[in-house]
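K.L.:
have a look at this prediction, sequence included:
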Amino acid sequence: MNISGNTVFIPGATSGIGLALALRLQELGNTVVIGGRRTGLLEQLAAEHPGLSTVTIDTADPGSITRAAQQVLTEHPDLDVLVAMAGIMRTEDWTTPEGFLATAEETVQTNLLGPIRLIAAFVEHLRTRPDATIVTVSSGLAYTPLAVTPSYNATKAAIHVLSESLRLQLAGTSVRVLELVPPSVRTALLPGQEENEHAMPLQDFVEEVVTLIETQPEATQVLVENVLPLRWSEARGVYAETVAMINQTDPHGR
C-alpha cells in the first residue's frame, strides 16, 4: 500500500484509531472519506478538518452498508483503499446464561459480519483499480486472549483467518490485503482504557503504523512493537505466561 496519493474510505472513523488514522492519512496527501452513524458528529468533523469527506453508515446494518457504498463510489470513483475499521469491544460473563448471549451476538454482527459486508460491497470496484488495498483490523487478542472479552477475541481471530484467505483468493489481482493488528491502545473501546497505563498512546500507535506501511510495502500485517508479545506468544513458546500476564495486568486491553 502506498502511504500517499490514495482515496481511502474508513467506516467507524469518528473516534479512536479510525479517526486518528484518517487524519494522519489526510495529512500525508490522501483523499479520505470517513463513515459513522452520527450525522451531527460527521458534520462537525468535516467542519473541523477541511477536505475530509463523510458518509453516514451503520456497519451493523446491511442496508446502510449498501447505501453508503453507493454514495462513496458515486462521489469517489477513484476509491482504491478500504479500511474495515468499525468494531466494538464488550465484556461478557459466560458463567451465567443471561450474561453474554446478546452481547456476543452484537459483537459478531459488528466485528465480523460488518467487515464481511463492507468487503463484499467494495471488492468488485477495487478489482477495477490498478493498485488497491483492503485493510482489515484484527487485534493482538486474536492470538493471545483476554478472559473478559471472549466474543471480541473470537471475532478478531476470525478476521485474521479471513484476511489470510482473502489474500489467497485475490492473489494475481490488483487488490492487496493488509491486516492491521493493534495492541491495547488508549481509546474509549472499553471503559477506562483511555487512562490505561499499559495501553499504547494513540498518536504513537498511528505514527508507528504509518512508518511500517511506508517502510515495509510488501508486508501482509502491520505489527507495531507493542503487539509483538501477543502476536508471537505461541510461536515463541510463552503462550501460557503471556495469557497470564495480560489478564493480570491489563484487564481492559485490546
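P.N.:
Right, received. Where do you want to start?

K.L.:
switch to C-alpha atoms for all contacts and neighbour counts from now on
P.N.:
Noted.

K.L.:
and the gap between the nearest residue to residue 62 once chain neighbours are set aside and residue 86?
P.N.:
Once flanking residues are discounted, residue 62 sits nearest to residue 117: 6.9 Å by C-alpha to C-alpha, 6 or more residues apart in numbering. Counting by C-alpha to C-alpha, to the nearest Å, the gap between residue 117 and residue 86 amounts to 12 Å.

K.L.:
who has more neighbours out of those two?
P.N.:
Taking residue 117 and residue 86 together and counting by other C-alpha atoms under 10 Å, residue 86 has the greater number of neighbours (25 against 18).

K.L.:
here comes the other one, which I'd like you to weigh against the first:
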Amino acid sequence: MDVSNRTVLVVGGTSGIGRELARRFAAAGSTVAVGGRNQEALAELAGEGFGTVGVDVTDRASVAAARDAVLDRYPELDTVITMSGVMSMEDLLDPAHFEVTETTIDTNLLGTIRVLDAFTPHLVRRGAGTFVTVTSGIAFLPFPPMPGYAASKSAVHAYSEALRAQLDGTGVGVVELVPPAVATAGQEKVNPHALPLDDFATEAMELLAQEPTPREILVEGVRMHRWAERDGTYDELVAQRSRALAMLPGRQG
C-alpha cells in the first residue's frame, strides 16, 4: 500500500492507536479524515488540519450520516480504517456482566460491520480501495478477565476473512491490523509490558507500506499471541493469563 498517496478515513481515531495512525498517514502525505464521538478531541484534530466527522458506530443512522458527510467532502476516499472499540473486564459469575458484554459486542463487532456496510458500495463502485479492520492479539490468545472483548475481536477476525473472500475480484482489499497490548489510555500502568505507542505505529506503518500489503499486520510483539496454537504454547499461555482473574473485584480477598 502506498501510504503517501491515500485518502483515508479513520473511524475511532480520536485517541490511542487510531489517532496515531491518522497522524502517521498524514505525515506520509495522505489526506486523512477522522471520525469519532469525542467532540473535544475532534476539535483538536481539526485544529491540526484533519477533516473530522462525528459518528457513533452503535447507531446505524449516525454511521450513514457520517458516510454521506465524508463522501461529500472526500469523493476520492479509498481507505477506511475501523478503529472503534471498548475493552472491559467481566466476571462471568456475576449475571450483571451481560450488559457489559452486550455493549462490547455492539461496539466492537456490530460497530465494525456497520462501518464496513456503509462504505462497501462506494469502494466497490470505485473498483479499488482498502478496508483496514482492527482485531487484537486477544482474538487469538484470550485474556480471561475480558471474555466479551476476546469474543468480539475473534469475530471481527472471522468476519474480515469472509469479507476479503467476498470482495475478491472487486479491487477492494481487506487488511487486518492485530495490535498487541499498546501503551495507550493508561494501559502501561496496568501492563508494564505494553508496547510503546510510537514503536507500534512505526512498525505497523512499515508493514502497511509493503507491496503487497500483508493480509494481517503482525508486529513482532503480537506474533506469540497470533501463533500460540500453531507453536504449541496456547494452553500454557492461557493458564498464565488466567492468573489475572484475581483482578476481578468479585475474586479479590
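P.N.:
That came through fine. Because the structure is a prediction, the values reported are computed rather than measured.

K.L.:
the residue nearest to residue 62 of the first structure -> the second structure?
P.N.:
Taking TM-score structural alignment, residue 117 of the first structure has residue 114 as its aligned residue in the second structure.

K.L.:
so which helix or strand takes in its match?
P.N.:
For residue 114 of the second structure, the host element (DSSP states H and E) is helix 111-126.

K.L.:
mind giving me the packing neighbours of that helix?
P.N.:
Using 3 or more C-alpha pairs under 8 Å, 6 or more residues apart in numbering; DSSP states H and E as the contact criterion, the secondary-structure elements in contact with helix 111-126 of the second structure are helix 60-73, strand 79-82, strand 129-134.

K.L.:
what residue lies at the spatial centre of the second structure?
P.N.:
When C-alpha atoms, centre = their mean is applied to the second structure, the residue found nearest the centroid is residue 134 (2.8 Å).

K.L.:
and it, what pairs with it in the first structure?
P.N.:
When the first structure is aligned by TM-score structural alignment, the residue opposite residue 134 of the second structure is residue 137.

K.L.:
what's the answer for residue 73 of the second structure, then?
P.N.:
In the first structure, the residue matched to residue 73 of the second structure (TM-score structural alignment) is residue 75.

K.L.:
just give me the neighbour total for its match.
P.N.:
Residue 75 of the first structure has 11 neighbouring residues, counting by other C-alpha under 10 Å.

K.L.:
do the same with residue 29 of the first structure
P.N.:
Neighbours around residue 29 of the first structure, by other C-alpha under 10 Å: 13.

K.L.:
so who does it touch?
P.N.:
With contact taken as C-alpha atoms under 8 Å, 6 or more residues apart in numbering, residue 29 of the first structure is in contact with 4, 5, 6.

K.L.:
the residue lying closest to residue 226 of the second structure once chain neighbours are set aside and residue 27 of the second structure: what is the separation?
P.N.:
Sequence neighbours aside, residue 140 is the residue nearest to residue 226 of the second structure in space, at 5.4 Å (criterion: C-alpha to C-alpha, 6+ apart). Per C-alpha to C-alpha, residue 140 of the second structure is found 32 Å from residue 27 of the second structure.

K.L.:
with neighbour numbers in mind, choose between the two.
P.N.:
Relative neighbour count places residue 140 above the other of residue 140 of the second structure and residue 27, with 23 against 13, counting by other C-alpha under 10 Å.

K.L.:
sorry, back to before: surely the match of residue 134 of the second structure touches residue 84?
P.N.:
Yes - Residue 137 of the first structure lies in contact with residue 84 (C-alpha atoms under 8 Å); the separation is 6.5 Å.

K.L.:
right, and the helices and strands packed on helix 111-126 of the second structure - which one's nearest residue 53 of the second structure?
P.N.:
helix 60-73 (6.2 Å; C-alpha to C-alpha).

K.L.:
average distance between the closest one and the first structure?
P.N.:
For helix 60-73 of the second structure, the mean deviation from the first structure after alignment is 0.6 Å (mean C-alpha distance after the TM-score superposition for the first structure).

K.L.:
just the buried positions in that helix, please.
P.N.:
By 16 or more other C-alpha atoms under 10 Å, the buried positions in helix 60-73 of the second structure come out as 60, 63, 64, 66, 67, 70.

K.L.:
one more: stretch 170-190 of the second structure?
P.N.:
Judged by neighbour count using 16+ other C-alpha under 10 Å, the buried positions of stretch 170-190 of the second structure are 172, 173, 174, 175, 176, 177, 178, 179, 180, 181, 182, 183.

K.L.:
with stretch 191-203 of the second structure instead?
P.N.:
Neighbour-count burial for stretch 191-203 of the second structure, with 16+ other C-alpha under 10 Å as criterion, is recorded at 194, 195, 197, 200, 201.

K.L.:
and the second one, what pairs with it in the first structure?
P.N.:
Residue pairing (TM-score structural alignment): residue 195 of the second structure is matched to residue 200 of the first structure.
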